[in-house]
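Student: Below are the sequence and a predicted model; questions follow.
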Amino acid sequence: MKSLFLRLLVSLWLAMALLVGLLAVIHGWAFSAEPSGLRRRLNTRSVELRAEGALACARDGLPGCEQRLAPLDPRDQRVAVYRAGALVMGEPIEGAPLVEDRARRSADGIAIEVGQERELVAVVLRRDPALAAVAAGPVRSPWMFFIVPETLPQRLLAIVAVTGLVAVLLARYLSRPIRILRGATQRMAAGDLSVRVAQKLAGADGETLALGRDMDRMAERIDELLETQRRLLRDVSHELRSPLARLNIALELVRRRSPPDVEPAFDRIERETERLNGMIGELLTLSRLESGRGMERTERVDLTALLEQLVDDAAFEAEQRGCSVELGARDACSLDGNEELLRRAIENVVRNAVRFTEPGTAVRVDLECSGGTAEVRVRDRGPGVPEGALGDLWKPFYRVDDHRARGAGGTGIGLAITQRAVRIHGGEVEARNADGGGLEVALRLPIGAGG
């Protein structure tokens, strides 16, 4: 039983059940079968009143007088009236003459005889001492409160319901701080560092409240560090743009004045400069997405047309690498979003698949829309990714095989942009090794009612 709530619930429930059992034992010990003085007076007075009421009824000639002496239920006493051992009214009771005789010889005119299964009570009537009322009934068990057959299920149900309700309320109250802390850690793990828990834990014990305050300070510190990192990345990327632009201008000027034999060197410098400029652009895009921006302007995007265009564009690059890109299922659907971000998200995955698929194979792209969700699947025929590294593909600059990835021409930022662009649209990404080899990446986006 790993759940704290369940452990608290069961523990409290068992504790209350044991308490009820202990109270039952105390009850049985305190209220024994032998009648106390108060119970003796109440019981005998009740028998006397029933007998006198039946006799008065008979004297007045009213009907149904015998019914006043009959038991009301199986646990009630049956009463009869005797005079010197002779039955006067009611049904005969075995042993009545003997207990009547004992009552007449006692000082208070009362006699009680308790057997194993029944109890006899005899009392001399004060209004007519010549008569005596004798009552016979079951022995009152000390556990009568708990074992009355007619109401036992209801009593047990009431005990279980009440103790269970109290146990649930107590367990929820005691486990509430843990649930709050767990929810906060889940939100932090999902990237929401604005969560704070100290105010929600007001009224909790000192240790839990101190833990909540420490968690708030930790979240604030992590948020500050990440913001500093994003700001540094953004500032450095911006600052590098200007030197690169000046470098390109200088490169063109030098190229015009240089002999033709150094042209290949200038071409290589230009390619590396363009690659660096592209990386800076991706860093700026990543920084913008990390800060939650990118959805200031949205429009209705035809996802099917966008995918067809991306596949056509990727086919040229694939042809140079000796492979191809084919579009499989293409359901018609559209969604509200940023078309440029969606284009870059899907394009990064398709181009990544083209880089790593084996020559002579095809990268397959599918689009399926159902249940309010559009799913874009891109599968290559490459070597795949180790299972332990699938979750790391979305980290900036992560490379499964550094040498192979650099040879393929990637920057290590494309898939990170893909994940953040999809998340900012309310979707999710998933990568898995496909059956038969290769990597399959799925992008799931909500399309809403209009899709």
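Tutor: Good, I have the coordinates. A quick note: this is a predicted structure, and the numbers were derived from the prediction, not measured.

Student: CA only for contacts and neighbour counts going forward, please
Tutor: OK.

Student: Please identify the helix or strand for residue 336.
Tutor: Element membership for residue 336, per DSSP states H and E: strand 334-337.

Student: mind listing what's buried in that strand?
Tutor: Residues of strand 334-337 classed as buried by neighbour count (16 or more other C-alpha atoms under 10 Å): 334, 335, 336, 337.

Student: now do stretch 154-163
Tutor: Under 16+ other C-alpha under 10 Å, the buried positions of stretch 154-163 are residue 163.

Student: Could you do stretch 308-326 as well?
Tutor: 310, 311, 314, 315, 317, 318, 321, 323, 324, 325, 326.

Student: Can you add distance to residue 269 and secondary structure and give these back as CSV?
Tutor: Converted to CSV, those look like this (distance: C-alpha to C-alpha, whole Å; DSSP: H, G, I helix; E, B strand; the rest coil):
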residue, distance to residue 269, secondary structure
310, 29, helix
311, 30, helix
314, 25, helix
315, 27, helix
317, 22, helix
318, 25, helix
321, 23, coil
323, 28, coil
324, 30, strand
325, 31, strand
326, 34, strand
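
Student: Now the two most distant members of the residues you listed.
Tutor: 310 and 321 (17.0 Å; C-alpha to C-alpha).

Student: how about the buried residues of strand 334-337 in TSV, adding distance to residue 157?
Tutor: What follows is the buried residues of strand 334-337, written out as TSV (distance: C-alpha to C-alpha, whole Å):
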residue	distance to residue 157
334	57
335	55
336	55
337	57
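
Student: Take this one as well and set it beside the first:
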Amino acid sequence: MNQRYPRRLFTKMLVAFLLVFLLISQVIWLGFSLFVHDDSPFSKQQRSLQQVQLASLSELLTQSGPVIARSLVESWDPDVRPQVTISPSSIKAFEDQEDERGVPTIISRQVGDKAGNHYQVVLDYKGLKHFDERGHRSWHDSLHIPKPIMFFAPFLGIFFSLLLAWNMTRPIRQLREGFDKVSRGDLSVRLFPSMKRRYDELSIVAKDFDAMVERIDVLVRAREALLHDISHELRTPLARVQLAVGLARQSELNIPQSLDRIDLETERLDKMIGELLTLSRAEHEGIDIDQYFDFIALLDAILVDVRYEAQQPEVDVVAHYDSLKSVTVRGNAELIRRAIENVLRNALRYSSQGQAIVVNLEVDRDTLLLNICDSGPGVAEEKISSIFDPFVRLQSPYSGKGYGLGLAIVRKVITAHHGQVSATNRQEGGLNIAIRLPRWPE
């Protein structure tokens, strides 16, 4: 697993989250520094110590005099003991001084004792290293983060960074594994069930991934079924050709009959291969649909041929549309003609003497709707949705010797032209094939 996934993205995200955490802490400190003008804890400690020293020294000087007061100074810790000056108040008074941080370096006060003497007490802190903040700064002070946060922040930062990085990279690893399985031919993989509770964009990607795999699975299965049906359909006429060749070799008397059979089976093979080529052209994007033609003129030419074929079974072909009107369609006129002919010939095959085939064309501003109705036996409801699949042939005495590719070609051609085709049984009997195509705006 580590070899397949070096976790570079995980490492990048982890480091990025940690840097963002550090940057946020510095921005917060900068905001407080700019907008909150207050002393640091060290400065407050200095001020408090200075006030305590000055107050205690002044009190002792008032009660016991300068000698006892100086003994108090001697008892202080040398690290915090300032230079103390006790002088008569007649001497020029000292002025208090502060450093750049606003912490006093020299403080003074006028004090009187019980004997009526007045003194000036001066505390000078300039020579003390204890009151230099730079000497008390530690490594974490440069980050401007308090000590309590320094103990918990690394653990919390790493924990949440690990959690966020894992949450972001885990679905990416799942997608990578899914694509790897698909590339190896496993089309049963699905990601959305395990990622649907994320409720984010990655769950939508997983849903689209599943839809893509399902579509590929359907196409692969359809292709395998088509190849199986083609091999099955080719085997029968080839077997008959081989049988005819064998009969011809047995006796010269069988040669004329065998040649006729070979000729018939060859014509059937040629017809089926032609239909397969048409189906293949209609299924792919190689169709030239950059032509423009008059759909009504094309329909008139088709009906002329169909009416000629309908003379022998004595079937009427009735058309309901304005033949003088012009309707422009963008697409391949030859494929559209073949698709409509397939529908009309199917209707003619399932029609009996005296029945009629009705062709109705409805045109609006954006689309045209062509309905082709026959009066035949119709199609069973459970099979009507599969009549547009390749090699589907209905068991009916009206069925011809086709290969079940006609309506499959119709669906592929109409779909390639951004149209729709559907079939429904008529209440009065027969089948209605509806073809809808986009109309080119005038």
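Tutor: Yep, that arrived. Quick caveat: nothing in here was measured; it's all calculated off a predicted structure.

Student: Post the TM-score for the overlay when you can.
Tutor: Taking TM-score structural alignment, normalised by the length of structure 2 as the basis, the two superposed chains have a TM-score of 0.46; 251 aligned residues with a C-alpha RMSD of 4.6 Å.

Student: Leaving out sequence neighbours, find the closest residue to residue 347 of structure 1.
Tutor: Nearest in space to residue 347 of structure 1, with sequence neighbours left out and distances taken as C-alpha to C-alpha, 6 or more residues apart in numbering, is residue 310 at 6.4 Å.

Student: OK, contacts around the one you found?
Tutor: By C-alpha atoms under 8 Å, 6 or more residues apart in numbering, the residues touching residue 310 of structure 1 are 343, 346, 347.

Student: Relative to residue 175 of structure 1, which of these is nearest.
Tutor: residue 346 (43.8 Å).

Student: Give the full set of residues in contact with the closest one.
Tutor: Counting by C-alpha under 8 Å, 6+ apart, the residues that residue 346 of structure 1 touches are 307, 310, 418.

Student: Then residue 430 of structure 1?
Tutor: 441, 442, 443.

Student: Then it would be within a helix, right?
Tutor: No - Residue 430 of structure 1 is assigned strand when assessed by DSSP: H, G, I helix; E, B strand; the rest coil, not a helix.

Student: Please report how far it lies from residue 48 of structure 1.
Tutor: Applying C-alpha to C-alpha, to the nearest Å, the value for residue 430 of structure 1 to residue 48 of structure 1 is 87 Å.

Student: The stretch 1-150 of structure 1: helices as residue ranges?
Tutor: In the stretch 1-150 of structure 1, the helices defined using DSSP state H, counting those that start in this stretch lie at 4-30, 37-59, 96-105, 144-147.

Student: How about the secondary structure of residue 300 of structure 1?
Tutor: strand.

Student: Pull the contacting residues for it.
Tutor: Counted by C-alpha under 8 Å, 6+ apart, residue 300 of structure 1 has contacts 334, 335, 336, 337.

Student: picking that back up, residue 138 of structure 1: which of the buried residues of stretch 308-326 of structure 1 is nearest?
Tutor: Of the buried residues of stretch 308-326 of structure 1, the one sitting nearest to residue 138 of structure 1 (C-alpha to C-alpha) turns out to be residue 326, at 91.0 Å.

Student: How about that closest one: what's its closest non-neighbour residue?
Tutor: residue 364 is the one closest to residue 326 of structure 1 (C-alpha to C-alpha, 6+ apart), at 5.1 Å.

Student: Also residue 324 of structure 1?
Tutor: residue 362 (4.6 Å).

Student: Counting neighbours, what do you get for that neighbour?
Tutor: When neighbours are defined as other C-alpha atoms under 10 Å, residue 362 of structure 1 has 22 of them.

Student: Would you confirm that it contacts residue 319?
Tutor: No - contact criterion C-alpha atoms under 8 Å: residue 362 of structure 1 and residue 319 do not qualify, at 10.2 Å.
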